[in-house]
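Chemist: this is a predicted model, with the sequence first.
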Amino acid sequence: MQNKNQRHFSTVRSGVLVAAVSIFMSSAALAQQAAAPPPPSVTTVNIATSSVPLSYQYAARISAFRQTEVRARVNGILLKRNFVEGAQVKAGDVLFLMDPASYEAALMQAQAGLKQAQAQLSQGIREEKRNISLFDQKVGSQKSRDDAISARELAEAAVASAEAQVKTAELNLGYTKVTAPISGVTSLEQVSEGSLISSDSSLLTNITQLDPVYVNFSFSDAEAREIRHLIDLMKSKGQEQKLRVKLTFGDGSTYGSEGLVDFTSATVDVNTGTIQARAVIDNPDRQLIPGQFVRATVSGVTADSAIVIPEVALLQGPQGQFVYTVGKDGKAKINAVTLGQKVGSNWIVNSGLEAGDQLITEGVIKVRPGSAVNATAQAAAADAGKGTKETAAN
């Protein structure tokens, strides 16, 4: 009887323990279910392609459009300077006067020699006519006729030589007035008045043309390929392909006029690995000075069908840069991306995203790969703006 009661008590106790364990497990499950966080809320943008204007920024340096040396073309004494040093002069202005006396005398001598040669030619022509007439009348000899013809031909050659000497003398006399070969700004006078000038070595002054001026900078070879590719695409569509240049000074202010790129080197500089380029820009107020450093922003190309994402969506991982997108199942997905140029506060994506992808732009810190998210679509993507890529020129 006692054993039977013990077995009954043991059975009851086991049932109580099973019930208690079941109640505990149910409570734990309910507690765990109550503690599980809801999917994180994120904001997404529907990826779409667009045409994005690009620009590139370089350190640049101003150089003169033209710079020439003014030298004497004849020897002589420098009598007078006709310009103010550092002033603007025009092409053809008389800058210096040299003593013309010896060259005036040389011209008079050459003119006298010309008259003498012309007189001899007139005499030769008369002798030729006379001897030809006598020969036709069977009175003169053939030798006399031939001698007369030769004398006339020699006289003509003497006249031509005398005319050349007169021309040379006129040129030398004209060279005593030293004129400006180009329009521009003069430098300091190099030789004082009263000095003996030699045409071989005497530098009188320099003239620098400052309107327009050149802007010199350098592309990297990768950027040059990219720009050429974009220009070729624009050409195929019949669009304008001119590269424009805007200048910025060291204090952040911008120059009022834009220039155009007029030259790009066909070879890569072996010392710097860059490609030299040059733009021409108007400088009527002489704000741009040769040797001055500026920052040049080159624009005029457009990237078609570009994907642009906001910088806030971009993350950095051990394998590189990536973004999160939301798949059709509502779960977050990692997309490794390759970036192109920065466009304002956004980036152009070269690979890793496609049009139609749902990009997570806000709440990315709370996202875990493969986890569900509560996505809210953003009304519109951020404005791409205007891109600027900075490159240091040599």
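Modeler: Everything's here; your move. Remember, predicted model here, so these are calculated numbers, not experimental data. Numbering: from 1, shown residues only.

Chemist: alpha carbons only for contacts and neighbour counts from here, please
Modeler: Fine.

Chemist: just the helices in the stretch 101-250 of the chain please.
Modeler: Remark: helices assigned in the stretch 101-250 of the chain by DSSP state H, counting those that start in this stretch are 101-136, 142-174, 221-236.

Chemist: for comparison:
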Amino acid sequence: MTTALSRDCPALPPAPRPTRARAPSGAIARTAGLLALLVVAACGGGQPPAPAAPPPAPEVGVVVVAPERQVVTTELPGRTTASLAAEIRPQVGGIVQKRLFTEGAEVRAGQVLYQIDPAGFEAALAAAEAQLSKARAALATAESNARRNAELVKIDAISRQVHDDSQAAAQLARSDVEVASAAVRTARINLGYTQVKSPIAGRTSTSTVTPGALVTANQAAALTTVTRLDPLYVDITQSSTELLRLKNELASGRIRRDGNGEAARVAIVLDDGSTYAQTGRLQFSGVQVNPGTGAIVLRAELPNPDGLLMPGMYVRAVLEAGVNEEALLAPQQAVARDPAGNASVLVVTPEDKVERRRIVTGAAVGNRWEVLSGLAAGERILVDGSQRVRPGDSVRPVPWTPRSQGKAEAPAAAAGNAG
């Protein structure tokens, strides 16, 4: 007797072999039928199994894109420059007697830095003053003769020629006095130049001469340099292409100037990556493009009360170019790029479906990209869980929390679970 069974049911055990003490044939048939009924009941009557339930939609972290007020900045290379610098050179020649300042110290405007031997200039001044006295005495005699001859010529006591000569002699004597007076002033100025003074207030550099050195008037080598370090200038280089792009954005109204009427603020990033505590102001923008580099020069004025910055330092200047009142920003980890560099994001539609969207990004703002096109305010972009889904999949979106905040909240959540 053959019994048909399903694939999931085990085979029937073989019928026991009859022993020598043969059982009645009716008893064997009843036993086989009972076994078949038990097997069929155990296999569910041959019905197929119920289908498995579909897996739940994966959970993903999303961020809702909302317009924000964003200050548009541009980071440019620059170098610090002294706002005032004076190279100190002697205006008369002689032997340096004294150096009257400490190298690297602050000096006042008009402070004496060097003393040149004044002996020769004092003698020149005395000689000039003597010449002036002689000229004044000659003038007194000439004027007395001119006055007397003017009276005599009226009564025809002298000739007209004698009168004219006396008047000319008096005029010549007056000119001699003026020449002698100018010589005295020149000698006095030269004597004053023996004291080499600082024309500005600032900090001195090293001295190139010592007492006993011979210096000459207007020599090529400076004795020292005085530099004013507060405020300091920062000369910034900007490409003409970037300048044109900024002007086009301003003209289109996408960004606008800050309406406070003040000059644009400039933040400084130092060579070690730290940000300088003081904020500067843009002073002017260049009007000519360097034909070799295609760049123009901007100049900012920066407070330097502690003297931390020095002329010639390389810095990065973060310049505020304008304000975008409705900027759309996307986390950088949500933005993917193809081999051609095109940016895209995964957008969660209102039906909780995943959709890939091509976008155009602008400048980096912290850890986010500015989105110029491709997204609208209120749309949800997928930030966490992109490895588990593909475009077209259904998802269960939840608000995304930055990793730094999640770490801070993790101990509190663990403490709550422990309680």
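Modeler: Good, I have the coordinates. Predicted model, so just to flag it, every value in this text is computed and none were measured.

Chemist: fetch the TM-score of the aligned pair.
Modeler: The TM-score (TM-score structural alignment, normalised by the length of the first structure) is 0.74; 351 aligned residues with a Cα RMSD of 3.6 Å.

Chemist: counterpart of Tyr214 of the first structure in the second structure?
Modeler: Taking TM-score structural alignment, the alignment pairs Tyr214 of the first structure with Tyr233 from the second structure.

Chemist: let me see the contact set for the nearest residue to Thr227 of the second structure once chain neighbours are set aside.
Modeler: Counting by Cα to Cα, 6 or more residues apart in numbering, Ala85 is the residue found nearest to Thr227 of the second structure once chain neighbours are left out, at 4.4 Å. For Ala85 of the second structure, the contacting residues are Thr225, Val226, Thr227, Arg228, by Cα atoms under 8 Å, 6 or more residues apart in numbering.

Chemist: helices of the stretch 1-150 of the second structure, start to end?
Modeler: 25-42, 119-152.

Chemist: just those: most buried one?
Modeler: Highest mean neighbour count of these: helix 119-152, a mean of 17 (counted as mean count of other Cα atoms under 10 Å).

Chemist: which residues of the first structure does that helix align to?
Modeler: Using TM-score structural alignment, helix 119-152 of the second structure pairs with 101-134 in the first structure.

Chemist: superpose on the second structure and give me the mean offset of the matching stretch.
Modeler: Stretch 101-134 of the first structure differs from its equivalent in the second structure by a mean of 2.1 Å after superposition (mean Cα distance after the TM-score superposition for the first structure).

Chemist: can you tell me the closest non-neighbouring residue to Gly307 of the second structure?
Modeler: That would be Leu229: by Cα to Cα, 6+ apart, it lies 6.4 Å from Gly307 of the second structure.

Chemist: surely that neighbour touches Gly312?
Modeler: No. Using Cα atoms under 8 Å, Leu229 of the second structure is not in contact with Gly312, being 11.6 Å away.

Chemist: quick one: which of the two has more around it?
Modeler: It is Leu229, of Leu229 of the second structure and Gly312, that has more neighbours when counted by other Cα atoms under 10 Å, with 26 against 13.

Chemist: circling back to that earlier point, reformat the helices of the stretch 101-250 of the first structure as CSV; add distance to Gly363 of the first structure.
Modeler: Formatted as CSV, those follow (distance: least, Cα to Cα, whole Å):
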stretch, distance to Gly363 of the first structure
helix 101-136, 90
helix 142-174, 83
helix 221-236, 35
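
Chemist: wait, which of those helices is closest to Ser257 of the first structure?
Modeler: helix 221-236 (22.6 Å; Cα to Cα).

Chemist: list the helices and strands the closest one packs on?
Modeler: strand 274-281, strand 293-310 (3 or more Cα pairs under 8 Å, 6 or more residues apart in numbering; DSSP states H and E).

Chemist: among those strands, which is nearest Phe9 of the first structure?
Modeler: strand 293-310 (72.2 Å).

Chemist: mean shift of the closest one relative to the second structure?
Modeler: Looks like 3.0 Å for strand 293-310 of the first structure (mean Cα distance after the TM-score superposition for the first structure).

Chemist: which residue numbers in the second structure go with the helix or strand just after that strand?
Modeler: Moving toward the C-terminus from strand 293-310 of the first structure, the next helix or strand (DSSP states H and E) is strand 315-317. With TM-score structural alignment applied, strand 315-317 of the first structure matches the range 336-338 in the second structure.

Chemist: give me the contacts around that stretch.
Modeler: Ala343, Ser344, Val345.

Chemist: what's the helix or strand where the last one lies packed up against?
Modeler: Here Val345 of the second structure sits within strand 343-348, counting by DSSP H and E. Counting by 3+ Cα pairs under 8 Å, 6+ apart, the packing neighbours recorded for strand 343-348 of the second structure are strand 336-337, strand 354-365, strand 380-384.
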